[in-house]
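In: Coordinates for the following, if possible.
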Amino acid sequence: MSLSPDFFFQHSGMDADTVTRLLDNSLHGLDDGELFLEYSQSEALLLDDGRLKSASFDTNQGFGLRGVSGEATGYAHASELSAAAIARAAETVKAVRSGASGTLSHPPIGTNRQLYSPANPLDTQDFAQKVALLRSIDAYARQKDNKVVQVSVSLAGSWQVVEIMRPGGQRARDIRPLVRLNVSLVLASGERRESASYGGGGRHGYDDFFKEATWKRYVDEAYRQGEVALESVNAPAGTMPVVLGPGWPGILLHEAIGHGLEGDFNRKKTSAFSGLLGERVGSKGVTIVDDGTLDQRRGSLTIDDEGTPTSRTVLIEDGILKGYMQDRTNARLMGMAATGNGRRESHAHQPMPRMTNTYMLSGEHDPGAILESVQDGLYAVNFGGGQVDITSGKFVFSCTEAYRIRSGKIAEPVKGATLIGNGPDVLTRVKMIGNDLALDPGVGTCGKGGQSVPAGVGQPTLLVDALTVGGTA
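Out: I've put the predicted structure just below:
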């Protein structure tokens, strides 16, 4: 398939000049808007209990046409790539002209950087090779121990081509690969059964997954987590010091704090961080960034879904609130600069401010010293699901791997622990920050407003001096 600059027009048979004229006419007099073109391929394979339970391959294409007038948006989309369909969509977009300033916002600046290869990962190995990989993983997991009673292995990949067109002929294109491999195990001992999973991914090809060292590491880690779960005892309940491990525990940071730093919630003053720019919102040493420019990371993008190059946006610096994540609309209405955080699930969705890779920077403390400083507390290493109220910042998160800390040492694993707190309050209770920043393995998906997009998280080891722990002991 051709990947020339006129990919969408060669693929669909549309005439570029005709589409440009339609776009110019439909957005004339509005404050902002764009034509978002999308073509994508995706596949997913699932091997469950030694059998190929499902295998799918999908191709999708379409466009979304948006016009913005003040705070009002007109949006129309279709899976048909044709000038006639775009012309019909233009009639919807024109309906929001009332109240527009009459001056179209300046387009985003261009970029020549490339954060990931444009190669289609779905084409690098054939179907038989992918199934063989899943069977090898299944066999390795089962031979580890007779405690392994169930194995599920999934492989998923996608290849997305997007182009953002603006009045005057400006065009920006991005070609985005995305892959993920996941291993889920159920371990049994006597009457007790526990599940665990581990995986990885990013914006690259499948090649790394086919390396024996990679997939064996995934199985070994899932197995380790399962063994820990089998040995766990009921979690304590009460308020106590909590040490958060590095890497994936950054999901708590993402949910309890990150969403509250997105531009739309702050423009509407529904975030716990609204109106606090320049003020202290966290302990000294707490620096949080959202960075969409990391090579091959799951949450990274060369440009966002409005055509703005992504950036490394400092949100909180040394405890001081410095900025928000912005798409074009909320940035314009707040008198700020767009940060490259305008994201959408597909052409059928409008863009909104979303996180990319959000993480806290390292501090100066040795992780071992952080644990040694706690006489009686909880060490939370992995998290499952949770709930967050953006307005208040209150959250509840369940731990999938946690340990009791006794006299500065990691003691027995516990099950059923939940962390209950308030995101802004937790930031002020961070007492020690480790020097071991780690990012998640590349499996995160973020939901907001009915849309899901890939995202990344990370953090170093952290000590929160007091958090409410819900338990069953």
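In: For the rest of this, base every contact and every neighbour count on C-alpha atoms.
Out: Fine.
In: what's the distance between Leu3 and Glu227?
Out: Noted for Leu3: a distance of 48 Å to Glu227, by C-alpha to C-alpha, to the nearest Å.
In: who's more crowded, those two?
Out: Glu227 (20 against 12; other C-alpha atoms under 10 Å).
In: what's the distance between that one and Leu187?
Out: Going from Glu227 to Leu187 by C-alpha to C-alpha gives 7 Å.
In: now swap in Tyr324 and tell me
Out: 43 Å.
In: So the two - more neighbours on which side?
Out: Set Tyr324 next to Leu187 and count neighbours by other C-alpha under 10 Å: Tyr324 wins out with 32 against 22.
In: Verify the contact between the more buried one and Glu262 for me.
Out: Yes - counting by C-alpha atoms under 8 Å, Tyr324 touches Glu262, with 5.6 Å between them.
In: for comparison, sequence B:
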Amino acid sequence: MTYADPRGFLYRSLDPDAAKKLAGRHLAGHDDGELYLQYRVSEAFGFDDGRLKTADYNSASGFGLRGVSGETTAFAHANEISAAAIERAAATLKLLDPAKGPAAPPPARTNQAMYGAEDPLSLVPFAEKVALCQKIDAAARARDPRVEQVSVSLLASWSVIDIHRADGFTATDVRPLVRLGVQIMARDGDRREAGFHGLGGRYLYDKLFDEAEWNRAIDVALAQALVNLESIAAPAGEMTVVCGPGWPGVLLHEAIGHGLEGDFNRKGTSAFSGRIGERVASPGVTVVDDGAILNRRGSLTIDDEGTPTGRTVLIEDGILKGYMQDRLNARLMGMEPTGNGRRESFAHAPMPRMTNTFMLAGQDDPDELVSRVKDGVYAKSFGGGQVDITSGKFVFSCTEAYRIRGGKIAEPLKGATLIGDGPSVLTRVRGIGNDLALDEGVGICGKAGQSVPAGVGQPTLLVDGLTVGGTAA
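Out: From the prediction side, this is the model:
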């Protein structure tokens, strides 16, 4: 379904001009702030054990009213968009001290509209979504007699936001998002191993319903499960590690990405605080955050404060160049906002967050990088991990990994974990492949209790001296 004006979902009980006036009256006299209106619908299908297990649908609308004075933020929200509710929320702003200087200027304007008004949920009937899950389940089970269990997840959301400021600034964004996940459990005798592949982004369901795409998801998940059936116990100790392209960039995201967000650096709690202009990585390492890549999961036309997204160079040829900023931290640090002010929903205040964060390609041939390693580990895909944002110390588990022997990829490994800290890992990069790839659209980033979709990526990387945790000496 196409909507002439998707904002109609926001203004069923409130006139847009009234919202603008309310923002002007209640936010005046503060350094910054906004009235953030949101309407969101979402659905999730879970297909498991050959049948539909869950089918959830949710719709929500509401507002968040935020005032900022100095370093202090007052924030109130409600799941009712009305003048009365906004008036009640405005009482919270009375706790703020008046601004001592001129109010922060509004965000820059953009004519960019990254997405159309189409709602992916309503364009495809319920029965067709269930049928897709059934097709994937049947096709996966027919691939190999060792397939014991198949789980399919299909998710979509559609969000419309409006932002009003005291200075009269108004901005609108419409945000579609879809995702498909396929997990396969394979069995050989008493041994069971899993494989997973997912894809998605800010587009409609069309791509996920393409037979070639969902068949590829099956193939990748099955190949991973079957490889893991042949895996042996991973070694332990300090080793040379080659990380594959694409999704392994999640290690980069967690280990150093959060440490490059403005709030941690303003407060001096990041390992990168006060280090702009210093060498923090090996030559050739360039890391960017780019929220303006069409169709990517982490992309946005504007962030949740109204600032247009774009490419922010964080590290260039090993030198720290900048941080990801929202409006509050940028103002307090004397820097410019970078379009990284993000929030989970109207019920949350914005903070500096990543969009699509990745390392740029180098000049090395990926196969040649592997050939340099006499004895090491090739990490092709990662699962869960734990990271200390302050120090950058991390532990990541590999969902698919291999031993490297004599410059060639050898037997698959089970139970491999990578242990290290982001700042020092960047200085141990000895080779950067020419095969940059972004992940296929499944990333979710958590911070301070808020979750937002995000993208990651990298080329093949040769890292010298990472600690590998395993089960074999």
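In: out of everything not next to it in sequence, what's closest to Thr339 of the first structure?
Out: Closest residue to Thr339 of the first structure apart from its sequence neighbours, by C-alpha to C-alpha, 6 or more residues apart in numbering: Gln326 at 5.2 Å.
In: That neighbour and Leu261 touch, don't they?
Out: No - if you go by C-alpha under 8 Å, Gln326 of the first structure and Leu261 don't touch, sitting 9.2 Å apart.
In: sorry, back to before: what sits against the residue nearest to Thr339 of the first structure?
Out: Contact analysis of Gln326 of the first structure by C-alpha atoms under 8 Å, 6 or more residues apart in numbering lists 262-264, 337-342, 353-354.
In: which residues does Tyr323 of the second structure contact?
Out: Counted by C-alpha under 8 Å, 6+ apart, Tyr323 of the second structure has contacts 260-262, 314.
In: got a list of what the residue nearest to it when sequence neighbours are not counted touches?
Out: Distances taken as C-alpha to C-alpha, 6+ apart put Leu260 closest to Tyr323 of the second structure, at 5.1 Å, once the chain neighbours are dropped. Leu260 of the second structure makes contact with 270, 272, 314, 322-324, according to C-alpha under 8 Å, 6+ apart.
In: farthest residue from the center of the first structure?
Out: The outermost residue of the first structure relative to its centre, with distances by C-alpha atoms, centre = their mean, is Gly190 at 38.1 Å.
In: didn't Gly29 of the first structure look like it was pressed against Val96?
Out: No - in this structure Gly29 of the first structure lies outside contact range of Val96 using C-alpha under 8 Å: 10.1 Å.
In: of the contacts of Gln326 of the first structure, closest to Gly157 of the first structure?
Out: For the contacts of Gln326 of the first structure, the closest approach to Gly157 of the first structure (C-alpha to C-alpha) belongs to Arg354, at 21.7 Å.
In: Burial check on the residue lying closest to that closest one once chain neighbours are set aside, number of neighbours?
Out: Once flanking residues are discounted, Arg354 of the first structure sits nearest to Asn341: 5.4 Å by C-alpha to C-alpha, 6+ apart. For Asn341 of the first structure, the neighbour count with other C-alpha under 10 Å is 32.
In: And for His365 of the first structure?
Out: His365 of the first structure, neighbours per other C-alpha under 10 Å, totals 16.
In: Which stretch of the second structure lines up against the longest helix seen in the first structure?
Out: What stands out as the longest helix in the first structure, according to DSSP state H, is helix 212-231. In the comparison with the second structure, helix 212-231 of the first structure aligns to the range 211-230 (TM-score structural alignment).
In: For the matching stretch, what is the distance to the chain centroid?
Out: Relative to the chain's own centre, stretch 211-230 of the second structure is displaced by 23 Å; criterion: C-alpha atoms, centre = their mean, to the nearest Å.
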